[in-house]
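S.K.: here is a sequence together with a model predicted from it:
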Amino acid sequence: MTLTVSVLGATGSIGRSTADLLDQHRDRFRVGAVAGGRDAAALARVARELGAGFAALADPEGGPALRDALAGSGIPCGAGPSAVIEAATRDADLVVAAVSGAAGLAPTSAAIRLGRTVALANKESLVCAGDAFMRDARRFGARILPMDSEHNALAQAIGEGRIDDVTRMTITASGGPFRTATREAIAAASAREAAAHPTWSMGMKINIDSATLMNKGLELIEAHHLFAVEAGRLDCVVHPQSIVHALVTWRDGAVTAGLYLPDMRVPIAHCLGLGARLGIARGRPLDLAATGSLTFERPDEARFPCLRIARAALAAGGAQPTVMNAANEIAVAAYIAGRIGFYDIAALVEDACEAFAARCPAAPADVEEALAIDAQVRRWSTDGLAARAG
């Protein structure tokens, strides 16, 4: 049986890994649509390589470049948000949602509302509008498969077990490039240094979220929605080897762990297989004897306050995760641009959470409301940055 797959975020790191697996298993898949952000040449290249049925670029000004790059291929294309929605809603058995940031909310929601099976790598969908997304998934009969490495490992570790028998779900963090650095050294670090992830090759924004440990905070919120587990049963530990991706502790004290080498193709293959196991060419088996030792430590929330802020947002609920994510995206962009320092990211995010606690107390009722809150917080955060600069 041939499955039709659409890939949103096809030019990012997860999209490229997905394309590699689809190419390896051409007999099992056809590609219905691909969508990218601003790089028309890269998107056209992926569309041609996979024989996609449609290509969409989020940047509305990139339409002419995309058409030129696809000339002679016979692949129809479009540009702008509506084109990305079209890519998300084309007929498909599986939609890979790998658009980074809040930009992924609308297309992912569109796929869910059609009852699609969605392999979710856009954690912001659940951080910003988790209640609405999970409610829509139930209402429209959509199936959400976790594609992030930690959540996929949790799903595999749980297997056929009952969530009620789970006392703790733990995700791991590599610790990022500053795991052993002093607070003074971290405070002086450039964005380039913060983005030098020791284990994973990801985009600039995600790498910096990993350096601040905000990424782990986002993933705790994502796990809360995916598995319907309250904050008290969720935890995070630092594991520099990035071999153990998640652990599930059962009521009898037993622990089931998900282990594999840090290769995103493993969780992607698990999702693409829909229960079947796909082989991975050039993949390496895990050799624990060669690895030698696996170490774990508690995260230091004094040096990495973004994790503390995210935990607080999860505990507070309502719109706090939505606010936190929007402020973080603005703050990280400012840090990359050299306008603020490393610890200013946490300061701006915490200020935003405090400012909007009373203004937006309730969880967004739908994606549209989540995006409206997101826009308010982005304006507030941008104005705050300007005031600081002044």
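M.R.: Structure's in. What do you need?

S.K.: okay, CA-based contacts and neighbour counts for the rest of this
M.R.: Noted.

S.K.: stretch 134-150: end-to-end distance?
M.R.: Stretch 134-150 has an end-to-end distance of 19 Å (C-alpha to C-alpha, to the nearest Å).

S.K.: contact partners of that stretch?
M.R.: 112-121, 123, 152, 155, 171-172, 219, 225-226, 245-246, 264, 267-268, 271 (C-alpha atoms under 8 Å, 6 or more residues apart in numbering).

S.K.: quick check: buried residues in it?
M.R.: The neighbour-count check on stretch 134-150 (16 or more other C-alpha atoms under 10 Å) flags 134, 136-137, 142-150 as buried.

S.K.: is it true that V96 lies in a strand?
M.R.: Yes - under DSSP: H, G, I helix; E, B strand; the rest coil, V96 sits within a strand.

S.K.: which residues are in contact with it?
M.R.: Shown in contact with V96 (C-alpha under 8 Å, 6+ apart): 5-8, 118-121.

S.K.: how about Q241?
M.R.: So Q241 contacts 174, 199, 294-295 (C-alpha under 8 Å, 6+ apart).

S.K.: would you turn these into TSV with neighbour count and distance to I206?
M.R.: TSV is the format used below for the contacts of Q241 (neighbours: other C-alpha atoms under 10 Å; distance: C-alpha to C-alpha, whole Å):
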residue	neighbour count	distance to I206
S174	24	13
T199	15	13
L294	12	24
T295	12	24
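
S.K.: C128: which of those is nearest?
M.R.: S174 (24.4 Å; C-alpha to C-alpha).

S.K.: next, the one to line up against it:
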Amino acid sequence: MTRSLTILGATGSIGRSTADVVLAHRDEFRVEAVVGGRDAEALAKVARKLGARFAALADEKAGSDLKGALSGTGIAGGAGSSAVIEAAERDAELVLAAISGTAGLRPTHAALKPGRRLALANKESLVCAGAAFMADANRLGVTIMPVDSEHNALDQALAAGRNGDVEKAVITASGGPFRTWTRERIAQASPAEASAHPVWSMGNKINIDSATLMNKGLELIEAHHLFGLEPDRLDVLVHPESIVHGLVQWSDGAVTAGLALPDMKVPIANALRHHERLPMDLPRLDLAAIGRLTFEQPDETRFPCLALARAALRAGGAMPVVLNAANEIAVEAFMTGRIGFYGISECVETVCSTFLKRNNMTVPATVLDALAIDEEARDMARQVLSGPAEAKPLLGAGKRR
């Protein structure tokens, strides 16, 4: 049976891998709409390749470029936030939501329509507005299918038993580029070094989140909302080989784990079919050839962002929104050379503690509430990072906690 599909974030790494899956199974999917950010030519190319009916670009200024790139194709197009929302709301049975950052929150929420399936790769929908987002999804009868390899592995592993019998659900981390580095060496790391992920090919922001282990902390918050598991039943293990993506420890001592080679097309294919296997012509996992799988506890002294994310998850309320917003501003500052590597965690910690003292930390009731808190926390992070230009590079450049 052919399913209609919309891809939000079609020009990013997840979107490109999704296109590969769709092209390998043209009889399975009909592409209704594709959404991109600023690159009109890249979006038009993927729209033509997939035979999409509609293409939307987030950058309104690039609308004329998109119109020109789509000329003669018969594909309708639009640009700006209203066009992106239109794409999300168009008639499709399945939406893959892979717009990164808080920019993806509104269109991902707009994609929640009665009876629809949502393949979710936008972290911020759950980190910033998890309770409201999941409540709306449940009210509308939307099936959420996690795309991240870790959550997809947990989704499959949890099918082996009841949530009440889960002792611990564990997501894994490669450890990032600094897994074996000393704290002193990490403090001197450049943005280029932090962006060099040892396993996955992702954007610079996500690569740096992996280097700080903030990415794993955000994934714990996601898992809490996706699977309804309390913070003390969620954990992280460092696993450099990135073969085991998630595992579940059951109350009887048994463990169910999800293993696969590190290729995003595997969880994408699973999410698109929702537990129905979609045959993929990919290399097979050969455990004998790999020979050894290693695991270690994450070091929260060298990687304090993970501890901050755990604390935000335990605190609940608006704290995960604040954590995410401050992190995005701090990572941007690090990428532009304004602060050192540990300036990221220092900024996030300062904003979270300041926000906690000054503000009502109740759970955001709606996505709009979450976005308002997000903007306030971003402003606070910018204030933390402001000051004399000569002082900024010192933040996080080797200071011991």
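M.R.: Alright, I've got the coordinates. The model shown is predicted, which means the values in this text are computed figures rather than measured ones.

S.K.: picking that back up, among the buried residues of stretch 134-150 of the first structure, which one sits closest to D20 of the first structure?
M.R.: Nearest to D20 of the first structure among those: M147, at 15.4 Å, using C-alpha to C-alpha.

S.K.: measure the closest one to E368 of the first structure for me?
M.R.: From M147 of the first structure to E368 of the first structure the distance is 24 Å (C-alpha to C-alpha).

S.K.: repeat for I171 of the first structure
M.R.: Distance from I171 of the first structure to E368 of the first structure, by C-alpha to C-alpha: 30 Å.

S.K.: could you do A389 of the first structure as well?
M.R.: 32 Å.

S.K.: and the two? Which one has more around it.
M.R.: Neighbours per residue (other C-alpha atoms under 10 Å) separate A389 of the first structure from E368, with E368 holding more: 14 against 9.

S.K.: tell me which helix or strand that one sits in.
M.R.: helix 367-389 (DSSP states H and E).

S.K.: so what does that helix touch, helix or strand wise?
M.R.: Applying 3 or more C-alpha pairs under 8 Å, 6 or more residues apart in numbering; DSSP states H and E, we find helix 367-389 of the first structure packed against helix 105-113, helix 124-140, helix 320-336, helix 342-356.

S.K.: okay, these, which one's buried deepest?
M.R.: Among those, judged by mean count of other C-alpha atoms under 10 Å, the one packed with the most neighbours on average is helix 320-336 (a mean of 25).

S.K.: pull the residues that contact it.
M.R.: Against helix 320-336 of the first structure from outside (C-alpha under 8 Å, 6+ apart): 101-102, 124, 127-129, 191-192, 205, 208-209, 221, 310, 313-314, 340-342, 344-346, 348-350, 352-353, 356-357, 360-361, 363, 370, 373-375, 377-378, 381-382.

S.K.: could you pull out the strands for the first structure?
M.R.: For the first structure, the strands defined by DSSP state E occupy 3-8, 29-36, 55-57, 77-79, 94-97, 117-120, 143-146, 166-173, 234-238, 244-250, 255-259.

S.K.: out of those, which is closest to G283 of the first structure?
M.R.: strand 255-259 (14.2 Å).

S.K.: out of the strands of the first structure, deepest packed?
M.R.: Comparing these on average neighbours per residue, with mean count of other C-alpha under 10 Å, the densest one is strand 55-57 at a mean of 32.

S.K.: how far apart are it and its match in the second structure?
M.R.: Mean deviation of strand 55-57 of the first structure from its aligned counterpart in the second structure after superposition (mean C-alpha distance after the TM-score superposition for the first structure): 0.6 Å.

S.K.: picking up where we left off before, which one of the helices and strands packed on helix 367-389 of the first structure lies nearest to D300 of the first structure?
M.R.: The nearest among those, by C-alpha to C-alpha, is helix 342-356 at 14.1 Å.

S.K.: nearest spatial neighbour of the residue most central in space within the second structure, chain-adjacent residues omitted?
M.R.: The centroid of the second structure falls nearest to K123 when counting by C-alpha atoms, centre = their mean (3.7 Å). Leaving aside its sequence neighbours, K123 of the second structure sits nearest to E222 (C-alpha to C-alpha, 6 or more residues apart in numbering; 6.8 Å).

S.K.: where's that neighbour relative to V147 of the second structure, distance?
M.R.: Applying C-alpha to C-alpha to E222 of the second structure and V147 of the second structure gives a distance of 12 Å.

S.K.: cool, and I186 of the second structure?
M.R.: I186 of the second structure is 30 Å from V147 of the second structure, by C-alpha to C-alpha.

S.K.: before we move on, what about A169 of the second structure?
M.R.: 17 Å.

S.K.: likewise for A56 of the second structure?
M.R.: From A56 of the second structure to V147 of the second structure the distance is 22 Å (C-alpha to C-alpha).

S.K.: so which of the helices and strands packed on helix 367-389 of the first structure gets nearest S82 of the first structure?
M.R.: That would be helix 105-113 among those, by C-alpha to C-alpha, at 9.0 Å.

S.K.: measure the mean distance from the closest one to the second structure post-superposition.
M.R.: Averaged out, helix 105-113 of the first structure is 1.2 Å away (mean C-alpha distance after the TM-score superposition for the first structure).

S.K.: just the angle between that helix and helix 124-140, please?
M.R.: What separates the directions of helix 105-113 of the first structure and helix 124-140 is an angle of 20 degrees, with axes from the mean of the first three to the mean of the last three C-alpha atoms, to 10 degrees.

S.K.: from the contact counts, what lies against helix 105-113 of the first structure?
M.R.: Here helix 105-113 of the first structure touches helix 81-89, strand 117-120, helix 124-140, helix 367-389, going by 3+ C-alpha pairs under 8 Å, 6+ apart.
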